[in-house]
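Colleague: what's the 3D shape of this:
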Amino acid sequence: MIETLRTKKGMIIGVAAGILAAGAAAGYYMYVHNKPAVSAVDHSAHQTAGAAVAGDTVRLDAQARQLAGVQTAQVVARQLNKEIKTTGKVALNESSRAYITSRVEGRVDELYVTAEGDYIAPGQAIAAVYSPTYIAAQEEYILALDSVQKLRGAGKDVVQINNRLLDAARRKLQLLGIPDGDIAHLEHTRQSNTYMTVRAQFGGTVMEKLLLPGAYIMPGEKLYTLSDLSTVWMYADLYEKDIAGVQVGQEVSVTSNAYPGETFSGRVTFINPVLDDATRTVKVRVEMDNPAGKLKPNLFVNAVINVPLPESLVIPVSSLLDTGTRKIVYVTQGKDTFVKRDIVTGQEADGYIQVLSGLSPGDTVVTAAAFLIDSQTQLGQFGSHAGHGGHSGASSGAAPAPAAGTQTAPAIPGAPPAASGAEHSGHTGHTGQ
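Modeller: Got it, this is the predicted structure:
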């Protein structure tokens, strides 16, 4: 009896399992064959609400243009004035630097200019030097004077020789740097001076003092370094993109934080022919008047160089789309049609950019919402292809019917459904058949 019940129980379980398996197979079959078909993708154009794209042409209806804020401007010929802004540093005017040197040998007993930064006028006394050479030159001149006076009644040849000796003695004093007034005083008193007063051959500001009292100096030895600060140089750095626009003789405006609201002017006098490899810049030298001495060496300044550009076609900078490899604008054709066009650009100034080729006078370009219009062309090229990586266009939502006389394997209960040709996510190389 127990064995009979066990047998019946096993038969009931088997029948139930068979019914469940049959139901699952039937449900999967209905799911696959009744799934809605995916419509074929149209690759010829992409269209969204209010916009239609065909290649490089975009068409926007009135509502789409209003929402995007499309604005346009006409291509015109115009002369631009470019401002090159840079920084610079004030430096000494090298052409006005000079050394005050000694013309005699001797001992410096007294200095009249003792500090760097002092101003020395041309001919100003700067030191008192005890010099045997100077004393001997004075004595020679006094002897020559005496000879000329005592031998006035001698023969013509003697008088000429004495006069030549007197001229030579005078010339020697002049070469030592003795002023004509001191020579005239010596001629009048016939008394030589023990100390020679050294006077400045040039005028300027003392940049360096190279001697002290008690020093023994030789002819040609440097005593002071002077620089005339009434004119200074300013060196500015120009980047590579600005080199072509700067020429010698151009005006430069200079401002400094040291003098707010005050502007100084200068002129480009030299452009370094060698580019600095580390900074990728070129040094430009600007010469500036400095009568009040406000522009001090090593002062940092801001500089603006005005560069007038030749007349050419220009467009607003906002209309240009720069991809890195292409310069693109959108040209209007009618009210609702915009066509992409490649152009070649020049320099930028005053909010405009030069157009060297690609546009004609009278063309109208998009100045606002050009990026949004360009995004529509990108959607037209790529948006409708997402997930279609290589399947044939014959795929559809319905599974292909089995050929006559063939049998299909029954579905396995609980197994994941087989991939269908109508589903695009995750497949890259299947065919629709």
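
Colleague: C-alpha only now, for contacts and for neighbours.
Modeller: Noted.

Colleague: which parts of the strand ranked longest in the chain are buried?
Modeller: Residue-count comparison of every strand in the chain, with assignments taken from DSSP state E, identifies strand 81-91 as the longest. Across strand 81-91, burial judged by 16 or more other Cα atoms under 10 Å covers Lys82, Glu83, Ile84, Lys85, Thr87, Gly88, Lys89, Val90, Ala91.

Colleague: to check against the first, give me the structure of this:
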Amino acid sequence: MSQIKNLSVFQKVSATTTILSNVAGTVSDIAVHEGDYVTEGMTVLKTQGLNSLWVEAQLYSNETGLYKENDKVNISLPDLGGQVIKGKVEFINPELSGSSKVALIRISIPNTQGLIRPGMLTYIAIGGGNSRSLAVPASAILNNGKGSIVYVKNTNGSFSPRMIKIGIGNQHYVPILSGLNSGDVVVINGAYLLNSEAIFKNGSDNTMAGMKM
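Modeller: I've put the predicted structure just below:
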């Protein structure tokens, strides 16, 4: 409106025109270049507000029933020194992707300080309540094609593989649903080498014999 008023007052056409947006945000795409023609209704540029962002994660089909919309989520950002912020589940896609058979989950997070940038890596932890469960470090768990195993120390000093059933964990710890008891001594580092030695000595189909270490 101010440009139209200036035109009526000065009776002079400017070589440039200022285009004002009715929303605040960051320019994410410019659809025209110098010398291009523009017409009414044509998209000139796109802006996006970054005060609130979406985090997208993927769930396996057997995990989708464990979560629901409005669940509270902790978001950890490695690029920001592991800073943890609160988020909320806004959407769970009811359809699975055709190839990977995973479902998309979308989480809203605040970004009032503008520190979070689209494309950053995040870790999510969904859960609530005060429930406790037995858990082991993620590095202790191996997958042998038949399921998940850990190596447990025996009373005679040897180590034996044990089949376990795991729950949904994070990048650090994985809950154990069955197969381990509180007090069991589990190999945390070097389980892969121990498993390789067991396969070398006993064969891939018979790795349940204890190994003296």
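
Colleague: re the thing from before, which part of the second structure lines up with the longest strand of the first structure?
Modeller: The counterpart of strand 81-91 of the first structure in the second structure, using TM-score structural alignment, is absent.

Colleague: just to be sure, Thr47 of the second structure is in a strand?
Modeller: Yes. Assessed with DSSP: H, G, I helix; E, B strand; the rest coil, Thr47 of the second structure lies in a strand.

Colleague: quick check: it touching Thr26?
Modeller: Yes. Counting by Cα atoms under 8 Å, Thr47 of the second structure touches Thr26, with 5.2 Å between them.

Colleague: look at these two and report which has more neighbours.
Modeller: Under the neighbour definition other Cα atoms under 10 Å, Thr47 of the second structure and Thr26 were set side by side, and Thr47 has more, 14 against 11.

Colleague: follow-up on the earlier one: turn the buried residues of strand 81-91 of the first structure into TSV, columns for distance to Asp374 of the first structure.
Modeller: Supplementary listing: the buried residues of strand 81-91 of the first structure in TSV, determined by distance: Cα to Cα, whole Å:
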residue	distance to Asp374 of the first structure
Lys82	29
Glu83	31
Ile84	32
Lys85	33
Thr87	38
Gly88	42
Lys89	45
Val90	48
Ala91	51
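
Colleague: now the strands for the stretch 51-200 of the first structure?
Modeller: Remark: strands of the stretch 51-200 of the first structure, listed N- to C-terminal, are 51-54, 57-60, 71-74, 76-78, 81-91, 97-101, 106-111, 119-120, 125-130, 195-199; assignment by DSSP state E, counting those that start in this stretch.

Colleague: now render the ones you listed as TSV, adding distance to Leu211 of the first structure.
Modeller: TSV is the format used below for these (distance: least, Cα to Cα, whole Å):
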stretch	distance to Leu211 of the first structure
strand 51-54	85
strand 57-60	82
strand 71-74	72
strand 76-78	63
strand 81-91	25
strand 97-101	11
strand 106-111	9
strand 119-120	16
strand 125-130	10
strand 195-199	13
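
Colleague: of these, which is nearest Ile271 of the first structure?
Modeller: strand 81-91 (13.7 Å; Cα to Cα).

Colleague: packing partners of that closest one?
Modeller: Packing contacts for strand 81-91 of the first structure, counted by 3 or more Cα pairs under 8 Å, 6 or more residues apart in numbering; DSSP states H and E, involve strand 231-239, strand 300-308, strand 344-349.
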